[in-house]
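Enquirer: how would this look folded up:
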Amino acid sequence: MTTTWTDPTCPVARALDLIGDRWTLLIIRDAMDNARTFTDFQQRTGIARNILTDRLHRLIDRGILHRHTAPTGKRQIYTLTPTGRDLFTVIVALRQWGERHAYTPDEPHSTLIDHHGQPLPRLHPTDTHGTPADIDTTTVHKSGE
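Expert: Next up is the predicted model:
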């Protein structure tokens, strides 16, 4: 697979070139929530069959999903690769941003909980010393500078 990069030196742009589509992120989200078959993904997202087929192929080609035939031989099973599982933090960050900015304070929504039954704490980037980091305390160092 050859990818044409929107901005070859920017990791954010490259990541979006690989996974930045709404349907792709919803498929990844559902794979993290144990969706495994074409039907699982279609029912959970409501995505059209042709779009789902395209996104599943892209995710396989990009090393984010693995496809294998179920033991019955009747279905294809999709599972996250280590690269796909590594998107967990991205999905959690999007979820938490959505919880803060896409709902009114009293509006119900799903909650991601840990194995103790508790909501995950808010993600906070930190610097190398554990100090909170934000747009005022970080800069982008571009290659070749």
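Enquirer: going by C-alpha atoms from here, please, whenever you check contacts or count neighbours.
Expert: Noted.
Enquirer: spell out the residue ranges of the helices in the protein.
Expert: 11-19, 22-32, 38-45, 49-61, 82-85, 88-101 (DSSP state H).
Enquirer: those: which one's closest to Glu107?
Expert: helix 88-101 (9.7 Å; C-alpha to C-alpha).
Enquirer: in terms of secondary structure, what does that closest one contact?
Expert: helix 22-32 (3 or more C-alpha pairs under 8 Å, 6 or more residues apart in numbering; DSSP states H and E).
Enquirer: to compare against the first, here's the next sequence to fold:
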Amino acid sequence: MPKRTSHEDATCPVARPLDALGDGWSLLIIRDAFDGLRRFGEFQKNLGLAKNILSARLHNLVAHGILHTVPASDGSPYQEYVLTEKGRGLFPVLVALRQWSEEHLFEPAETRTRLIDKENRQPVAKVKILSQDGRPLTPEDTTITKRRGDE
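Expert: As a prediction, this is how the structure comes out:
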């Protein structure tokens, strides 16, 4: 199998995270971590993923600081995988992907999961892109520029 091209030096912020997240399994592992799964066996059972592939994806997510390992909460000799702050920062990304999928990849009467606000038991509001002054933005309202990170 050919080696994947690294995007670690890309100036595009969409390309750069692909080294950490550019695989559907990685996003599903992160989804499961948000759903409370912590153990290798839990991820493997829920995803039905081959152990070697799951191991590689977990290792990559830990190496990129998205997950970290902690001793098992039950005192057993195992380890558990927990989202870091960097990993928790992916929550809006997963919500936006979920909402896009609900809108474009499901038939109206088709069964699907839904993200619900625990407090009011209502579906989470649709993710919106807003300007600095709060105006809703569309792709036509934006442009790409290059800048240094400290600017």
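Enquirer: tell me how they score on TM after superposing.
Expert: Overlay of the two chains. TM-score (TM-score structural alignment, normalised by the length of the first structure): 0.92; 142 aligned residues with a C-alpha RMSD of 1.6 Å.
Enquirer: just to revisit the earlier point, just say which of the helices of the first structure is most tucked in.
Expert: Among the helices of the first structure, helix 22-32 has the highest mean neighbour count (mean count of other C-alpha atoms under 10 Å), at a mean of 18.
Enquirer: with the second structure overlaid, report how far that one is off on average.
Expert: Here the mean offset of helix 22-32 of the first structure against the second structure after fitting is 0.3 Å, by mean C-alpha distance after the TM-score superposition for the first structure.
Enquirer: onto which residues of the second structure does that helix map?
Expert: Per TM-score structural alignment, the counterpart of helix 22-32 of the first structure in the second structure is residues 24-34.
Enquirer: to Ile113 of the first structure, which of the helices of the first structure lies closest?
Expert: helix 88-101 (10.8 Å).
Enquirer: identify the residue range in the second structure corresponding to that closest one.
Expert: So helix 88-101 of the first structure sits over residues 91-104 in the second structure, by TM-score structural alignment.
Enquirer: picking up where we left off before, any chance of JSON lines for the helices of the first structure, columns distance to Asp114 of the first structure?
Expert: Putting the helices of the first structure into JSON lines (distance: least, C-alpha to C-alpha, whole Å) gives the following:
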{"stretch": "helix 11-19", "distance to Asp114 of the first structure": "25"}
{"stretch": "helix 22-32", "distance to Asp114 of the first structure": "13"}
{"stretch": "helix 38-45", "distance to Asp114 of the first structure": "22"}
{"stretch": "helix 49-61", "distance to Asp114 of the first structure": "27"}
{"stretch": "helix 82-85", "distance to Asp114 of the first structure": "16"}
{"stretch": "helix 88-101", "distance to Asp114 of the first structure": "12"}
